[in-house]
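Chemist: The sequence isn't on hand, but the structure is:
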């Protein structure tokens, strides 16, 4: 619970400090006012004792006790105002009345109570002033023929004196109380906005972290698709080259040429992807606030800690975008199948429906599904026959890659497997809103099926 200054004045509740004071300055101020008020009331108590027929020390002691009530004005402002009203007929406690009315108006006491007490104080001061002015007029020398105070002088002077004593402290107290409540409201609003901004910043950081992780995953998937298939074919051709090197030199030369071509293609694709990453990271450094040129981003001490993370995210997005625009499409499926055939795999490609052009992301995903399925055949089903079916439908394109059992006589290339191929295919297809199913067949082979929406569904 937030305790405002106005709330402290009304209830005396403070988060700490001396008694009901929150700060030492407030305690010093109230003690000083109480001392001055006690001195005033003690001095005025002499006249009160004389009029009441009491000994002067009694009047002084009474005045000191009354004036010291101002010490509790912050905790009990109503008590201070009531005491000042009670001693008004004794013509003492004017400072206590002024300060009490100001404190009451500035506090969180209900306005109806403030108005009632201010009205009572005004009436009491007015009555006492009327009596005092009449006495002064009666004792004064007013023998001038043109001066008659009985009709207008006494009430006019009494009204001005009453308003002069009561109106300024009440109005000023109301202003200070309203200003204090406004400042507290603004402070609470600022704290709330700060908390909201902090929460939004945390959420933005989480989203940025998720986006960076997503882009890293996408780039890792791209590099896996680019490198794994080419290298798998290279290993298969190298094994075939080793087997026929002495028996059929011409076929060995052909296989060696194929290995070289595939290696060059893998290096070219890998270099293009790394080039996009490097350009994206270089262009992202200045925007991160380092203030340096792109060429100086790698120098010691020239980059701040958040820059590499931001650069990775932007570079990943640039790489994924470039891959989406320049990546393979369905027209390259025949070339992909031919590469596997050259490696000795029996591959049958069947296309159903009228071929047409799809969005780059759809075609690229379909191509990668076939590519990864063929890579898995090279890794896990050496010598198996592969059947690829591509169906062009009205609102979707379907791909199915099915292979039979591995040929026991075929040489196993002993290719390593990271277990991420099927996971990557599933993520690609699901990201486009498609359906992906994979699993073994009854004949001992393996089947991969994917259905990709096109048009508005894909978007």
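Modeler: Yep, that arrived. On a predicted model such as this, the values are computed, not experimentally measured, just so you know.
Chemist: For the rest of this, base every contact and every neighbour count on C-alpha atoms.
Modeler: Noted.
Chemist: how far away is the residue nearest the centre of the chain from residue 263?
Modeler: With distances taken as CA atoms, centre = their mean, the residue of the chain nearest its centroid is residue 200 (1.2 Å). For residue 200, the distance to residue 263 under the criterion CA to CA, to the nearest Å works out to 48 Å.
Chemist: alright, now check it against this:
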């Protein structure tokens, strides 16, 4: 645990020789007060030496030395008050008593000790004042104030010299403790706010990372599948362009349709980034994704301008997307590309959550995309099973047909990773791996209703 700034400053000042004073002005003030107390006691020592029958010089020196005790008021306030009470019968040390009582009341000394010493000082001052005034009244026979004058005056003077410094010291001490408490509370709140700010920054960073990952998955799902089919159709178009012009025309139309569909989905996703109110940043350069979305969406709009297609409903959330009812169309696209695909559905179809249906669609899409990339000419079986409380999917392909031409599609290895992340986020299970027959199989089981916030 580290020391506070005040403690470090106090330690530094003690190291420079300031003893127990925290500030230089405190030392100067105590020195001035001690000098005034010493001069007062020295002057009162003259009268004390006459009444005690001792040499005047001895009384002056005694008073001068006693007055300097006030210099210790911050370190030992109890000792200062006790000395002032002790010299009260000698009628000296009144400044020392007033300042000592104030310091004692303002310090951290227990209140019972403060009350005891204040009472002793009050009694000592009252007795000395009573004796002195009674002697003065007796020495002046022409002055007859009455029996109550001397005791009342002695009590008033004793209370007047004792109560104000004690009350002021109590007030200053309470105010000082309150300020220290508020300062400590402010420091604690500042530390808590700093911790909360750090946690908020961490959560924001995690949210940005998750959002970038989610956008990357959506972009991969759209681009990888559509472009893979376009490459396959383009290869088929190149092969039959001279032999079968009509088939080439159909393949060209399919390529155009798939390109428009890919651009439409890209425009929908980029529209989300374009309409984001905040500047969510991504990448090491700190470029706002919203700016990227505006530029990319403008490019997509320019690319699809003039095409005969259904207008895209851009700006929708990324959570919107294809579902299980569009699996037939997805399988048909692969069939049109020359793939042999069999779709098997078991159980009665029912409504699922949007996230579940979209994830199920993407799993099948990723399986078909992988077959286009790595197993050209292989037969594929897509299985969809509606079960109680869950939906199961499986995409299995046989070994690649050696006679089929490889489309030469690149692979980054991110598709299966993204699918596993999607399925796990919904509380499902995802398994993929080669089969004994030399093919490949990926399976997913999703709960009928995904977890909140998935």
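Modeler: Cool, the structure landed. It should be emphasised that the depicted structure is a prediction, and the values quoted were computed from it without experimental measurement.
Chemist: Tell me how they score on TM after superposing.
Modeler: Laid over one another, the chains give 0.88 as their TM-score (TM-score structural alignment, normalised by the length of structure 2), with 425 aligned residues with a CA RMSD of 2.6 Å.
Chemist: Which position in structure 2 pairs with the residue nearest to the centre of structure 1?
Modeler: When the structures are aligned by TM-score structural alignment, the residue of structure 2 matched to residue 200 of structure 1 is residue 196.
Chemist: helix or strand for that match, which one?
Modeler: Using DSSP states H and E, residue 196 of structure 2 sits within helix 149-240.
Chemist: Also residue 395 of structure 2?
Modeler: Using DSSP H and E, the secondary-structure element containing residue 395 of structure 2 is strand 390-397.
Chemist: just residue 307 of structure 1 next, same as before
Modeler: Under DSSP H and E, the secondary-structure element containing residue 307 of structure 1 is helix 306-326.
Chemist: Enumerate the positions of that helix that are buried.
Modeler: Going by neighbour count (16 or more other CA atoms under 10 Å), the buried part of helix 306-326 of structure 1 is 307-320, 323-324.
Chemist: Kindly report the same for stretch 441-458 of structure 1.
Modeler: Of the residues in stretch 441-458 of structure 1, 445-454, 458 count as buried by neighbour count, 16+ other CA under 10 Å.
Chemist: what's the closest of these to residue 381 of structure 1?
Modeler: For residue 381 of structure 1, the nearest member of the buried residues of stretch 441-458 of structure 1 is residue 445. The distance, counting by CA to CA, is 8.2 Å.
Chemist: Would you map the strands across structure 1?
Modeler: Along structure 1, the stretches classed as strands by DSSP state E are 347-352, 386-392, 396-403, 435-440, 446-453.
Chemist: Any chance of those strands in TSV with distance to residue 240 of structure 1 as columns?
Modeler: What follows is these, written out as TSV (distance: least, CA to CA, whole Å):
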stretch	distance to residue 240 of structure 1
strand 347-352	17
strand 386-392	19
strand 396-403	21
strand 435-440	27
strand 446-453	24
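Chemist: Which of these sits closest to residue 140 of structure 1?
Modeler: Taking CA to CA as the criterion, residue 140 of structure 1 comes closest to strand 446-453 out of the strands of structure 1, the separation being 108.2 Å.
Chemist: Comparing that closest one with structure 2, how large is the average distance?
Modeler: Between strand 446-453 of structure 1 and its aligned partner residues in structure 2, the average distance after superposition works out to 1.0 Å, using mean CA distance after the TM-score superposition for structure 1.
Chemist: Residue range in structure 2 corresponding to that strand, please.
Modeler: Taking TM-score structural alignment as the measure, structure 2 aligns residues 440-447 with strand 446-453 of structure 1.
Chemist: How far away from the center of its chain is stretch 192-203 of structure 1?
Modeler: Centroid separation between stretch 192-203 of structure 1 and its chain, computed with CA atoms, centre = their mean, to the nearest Å, is 4 Å.
Chemist: go on, stretch 229-247 of structure 2?
Modeler: Using CA atoms, centre = their mean, the offset of stretch 229-247 of structure 2 from its chain centre is 59 Å.
Chemist: how about that stretch, aligned to which bit of structure 1?
Modeler: Structural correspondence for stretch 229-247 of structure 2: residues 233-251 of structure 1, per TM-score structural alignment.
Chemist: Check what contacts that stretch and list those residues.
Modeler: For stretch 233-251 of structure 1, the external contacting residues (CA atoms under 8 Å, 6 or more residues apart in numbering) are 252-253, 255-256, 258-259, 262-263, 339-340, 343, 375, 378, 413, 415.
Chemist: my read: residue 133 of structure 1 touches residue 158, true?
Modeler: Yes: Residue 133 of structure 1 sits in contact with residue 158 when judged by CA atoms under 8 Å, with a separation of 7.3 Å.
Chemist: Looking at these two, which one has more neighbours?
Modeler: Each of residue 133 of structure 1 and residue 158 had its neighbours counted (other CA atoms under 10 Å), and the higher figure belongs to residue 158 (21 against 16).
Chemist: For whatever residue of structure 2 lines up with the more buried one, give its distance to residue 350 of structure 2.
Modeler: Alignment note: residue 158 of structure 1 maps to residue 154 in structure 2; criterion TM-score structural alignment. To residue 350 of structure 2, residue 154 of structure 2 is 101 Å away according to CA to CA.
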